[in-house]
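**Student:** Predicted structure and sequence below. I'll ask about it afterward.
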Amino acid sequence: MLYCHGNSNSRAAEHRIQLYKFFQQMDFHTIAFDYRGYGDSTKIRPTENGVVEDSLVVYEWLRTTVDKGDRKPPIFVWGHSLGEAISSHLLGNLKELSTSVLERSTPLPLPNGLILEAPFNNLPDEVAKHPLSKLVTWLPYYESTFVAPFRSDRGQRFMSDAHLSRAPALPVLILHAKDDVIVPFVVGLKLYRSVLESRSEGGATIKLHAYDKSENLGHKWICHAKDLSDVIGDFVQCHQ
């Protein structure tokens, strides 16, 4: 399980450690890393292309490591919050990134599946739906001032819906809590519907597993969901 974490702190944040413990209980080997500018990685300003390149390098290392022997274990990628946008960009453009960034003659193969926890369809919509936006949506210049810059800035758009539409052969599982106030459920639902529509004429499965507000899982604690082992176990079993 290659884990791409969200925007805050580092790979050692408490909720991430709890998720690693879940992976351990599931008998998964876990690879976690920090993007540039995070944790103890190089202190330079992160950009979308930069953090995607970081994940690409780790993914190439992982594939090279596990593909050496006769038995090639399945690889799954798990992205949480911003990490889902990074992993979606990576896997939706893996062929092009393999040749342009890594200069490989043979593109890296896709993983067995992608698990997206608390995802958003694209950054402009996430900004528009963020709870803090409610404080300023009444302003006549709200769209042009607060949202439009994210639509026009090619360096920070994180268009997961567009990226995943380019990878119809990649199985995707979306996990989202309906009481998530950081990345509202509505943008995760938009992502699911967009990818589902892009596969209307065929492609790998995409599933959405939603958690009710009564479970109090919020943005960070789906790792404590009572049925998570069954949900993840079924997805992995079907695609390994």
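**Tutor:** Okay, I see it. Numbering: from 1, shown residues only.
**Student:** all contacts plus neighbour counts: C-alpha atoms, from now on.
**Tutor:** OK.
**Student:** and the helix or strand hosting residue 51, what does it pack onto?
**Tutor:** Using DSSP states H and E, residue 51 sits within helix 48-66. Contacts defined by 3 or more CA pairs under 8 Å, 6 or more residues apart in numbering; DSSP states H and E place helix 48-66 against helix 82-92.
**Student:** Helix or strand next in line after the helix holding residue 51, which one?
**Tutor:** Toward the C-terminus from helix 48-66 - assigned by DSSP H and E - lies strand 76-80.
**Student:** where do the helices sit along this structure?
**Tutor:** 14-25, 48-66, 82-92, 94-100, 123-129, 142, 148-152, 160-164, 185-198, 228-239 (DSSP state H).
**Student:** Can you name every helix or strand that the third one contacts?
**Tutor:** Going back to what we said before, that points to helix 82-92. Looks like helix 82-92 contacts strand 2-4, helix 48-66, strand 76-80, helix 160-164 (3+ CA pairs under 8 Å, 6+ apart).
**Student:** got the contact list for residue 3?
**Tutor:** Contacts for residue 3 (CA atoms under 8 Å, 6 or more residues apart in numbering) come out as 30, 31, 32, 33, 77, 78, 79.
**Student:** hang on, isn't the fourth one packed against residue 1?
**Tutor:** Meaning residue 33. No - using CA atoms under 8 Å, residue 33 makes no contact with residue 1, being 11.8 Å away.
**Student:** Put this next to the previous one:
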Amino acid sequence: MGRFDKTLHTTLLRPVRMLPIGLIVLALVLYAGACAYLRQAQERFIFFPEREVSETPATYGLGYEEVYLPLGDDRLHGWWIPADRPDAPVVLYLHGNGINVGANAEHAHRLQYRLGFTVFLFDYRGYGKSSGPFPSEDRVYADAERAWQYLVRERRIDPRRIVLYGHSLGGAVAVEMALRHPEVAGAVVESSFTSIQEMTATQAWTRFFPVRWLLHQRFDSIAKVSRLQVPVLFIHGQRDQVISYTMSERNYAATPQPKRLLLIAGGDHATNAVEGGNLYLEGFRAFAHSVLSR
């Protein structure tokens, strides 16, 4: 082969040799971009708010008061649903990551009508009629704190007459609030998880990303429950396909006494009260009676 042929051969092979390197660089750029996106936009994978409120307490025949709470330049919207007894204990209802208060009106009715609580149910910023930016972990904690101050300072309710109730992600908010306010009577944590990090570990695609480094929305209940100084009732359906009931078992095991665990054999993520029937209602009622009479 002559010198010209060798030069031509080398020239033709160069793009072929460079191709794998180019693909590797492109893959690294895409991977870095995906990591940056996951870190910057992870709230969009956690919160799923809707603005339209489809149901109200009136849908279930309940009287209620519309409440708007200023919070900086924003405001929270909620419903004050009074019990028949003026001295009834109050449930601060912390809903999950989807839809808004409208999807929780039926259960608020159950807590008020069947169990005799006054219920304050509100939307985090970004949900329903609550104004403000898209929700985040810090924001929903601040929103729950604002709701707590409304009850204690504006409604002048003794904290020892308040029971925190949180469903799903709201359960993690209830854990945070119970940690901040050990003066509360107790907390009910239903269908909730140990942490967002452990929730992501159940998703196959997360194995390809450094989730521990990327995650800043943590809702790390399992790291908090050991420090709680209030009674806690954990409720979970054993057919829950969204969050495994074993997460409630682990939270329960890590929580100091007094504590209770109520597992509903036929319950899924949102049907514990329906599937559990009297078992659910009596479990909730017995827990509330014990903590309110302390």
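**Tutor:** Happy to help now that I have it. Just so we're clear, the structure is a prediction, and the values are computed from it rather than from any experiment.
**Student:** Put one on top of the other, what's the TM-score?
**Tutor:** Comparison of the two superposed chains (TM-score structural alignment, normalised by the length of structure 1) gives a TM-score of 0.76, and 199 aligned residues with a CA RMSD of 2.0 Å.
**Student:** picking up where we left off before, which of the contacts of residue 3 of structure 1 count as buried?
**Tutor:** Among those, those classed as buried by 16 or more other CA atoms under 10 Å are 32, 33, 77, 78, 79.
**Student:** counterpart of the second one in structure 2?
**Tutor:** Taking TM-score structural alignment as the criterion, the aligned counterpart of residue 33 of structure 1 in structure 2 is residue 122.
**Student:** Quick check: its match vs residue 28 of structure 2, distance?
**Tutor:** 44 Å (CA to CA, to the nearest Å).
**Student:** Give me the neighbour count for residue 8 of structure 1.
**Tutor:** Close neighbours of residue 8 of structure 1, defined as other CA atoms under 10 Å, add up to 11.
**Student:** what do we get in structure 2 for it?
**Tutor:** In structure 2, residue 8 of structure 1 lands on residue 98 (TM-score structural alignment).
**Student:** which non-adjacent residue is nearest its match?
**Tutor:** Distance criterion CA to CA, 6 or more residues apart in numbering; nearest residue to residue 98 of structure 2, sequence neighbours excluded, is residue 48 at 4.7 Å.
**Student:** now do residue 142 of structure 1
**Tutor:** With CA to CA, 6+ apart, the residue lying closest to residue 142 of structure 1 is residue 136, at 6.5 Å.
**Student:** wouldn't that neighbour be in contact with residue 145 here?
**Tutor:** No - using CA under 8 Å, residue 136 of structure 1 is not in contact with residue 145, being 10.3 Å away.
**Student:** picking that back up, of all the helices of structure 1, which lies closest to residue 117 of structure 1?
**Tutor:** helix 82-92 (6.9 Å; CA to CA).
**Student:** just how off-centre is the closest one within its chain?
**Tutor:** Offset of helix 82-92 of structure 1 from its chain centre (CA atoms, centre = their mean, to the nearest Å): 5 Å.
**Student:** same thing with stretch 108-115 of structure 2?
**Tutor:** Relative to its parent chain, stretch 108-115 of structure 2 has a centroid offset of 21 Å by CA atoms, centre = their mean.
**Student:** same deal with stretch 91-102 of structure 2?
**Tutor:** 9 Å.
**Student:** what about that stretch, start to end distance?
**Tutor:** 17 Å.
**Student:** in that stretch, what's buried?
**Tutor:** Buried residues in stretch 91-102 of structure 2, defined by neighbour count with 16+ other CA under 10 Å: 91, 92, 93, 94, 95, 96, 97, 99, 100, 101, 102.
**Student:** Could you do stretch 104-119 of structure 2 as well?
**Tutor:** 104-109, 111-113, 116-119.
**Student:** can you give me the end-to-end distance of it?
**Tutor:** 11 Å.
**Student:** With stretch 236-247 of structure 2 instead?
**Tutor:** Using CA to CA, the two ends of stretch 236-247 of structure 2 sit 9 Å apart.
**Student:** That'll do, ta.
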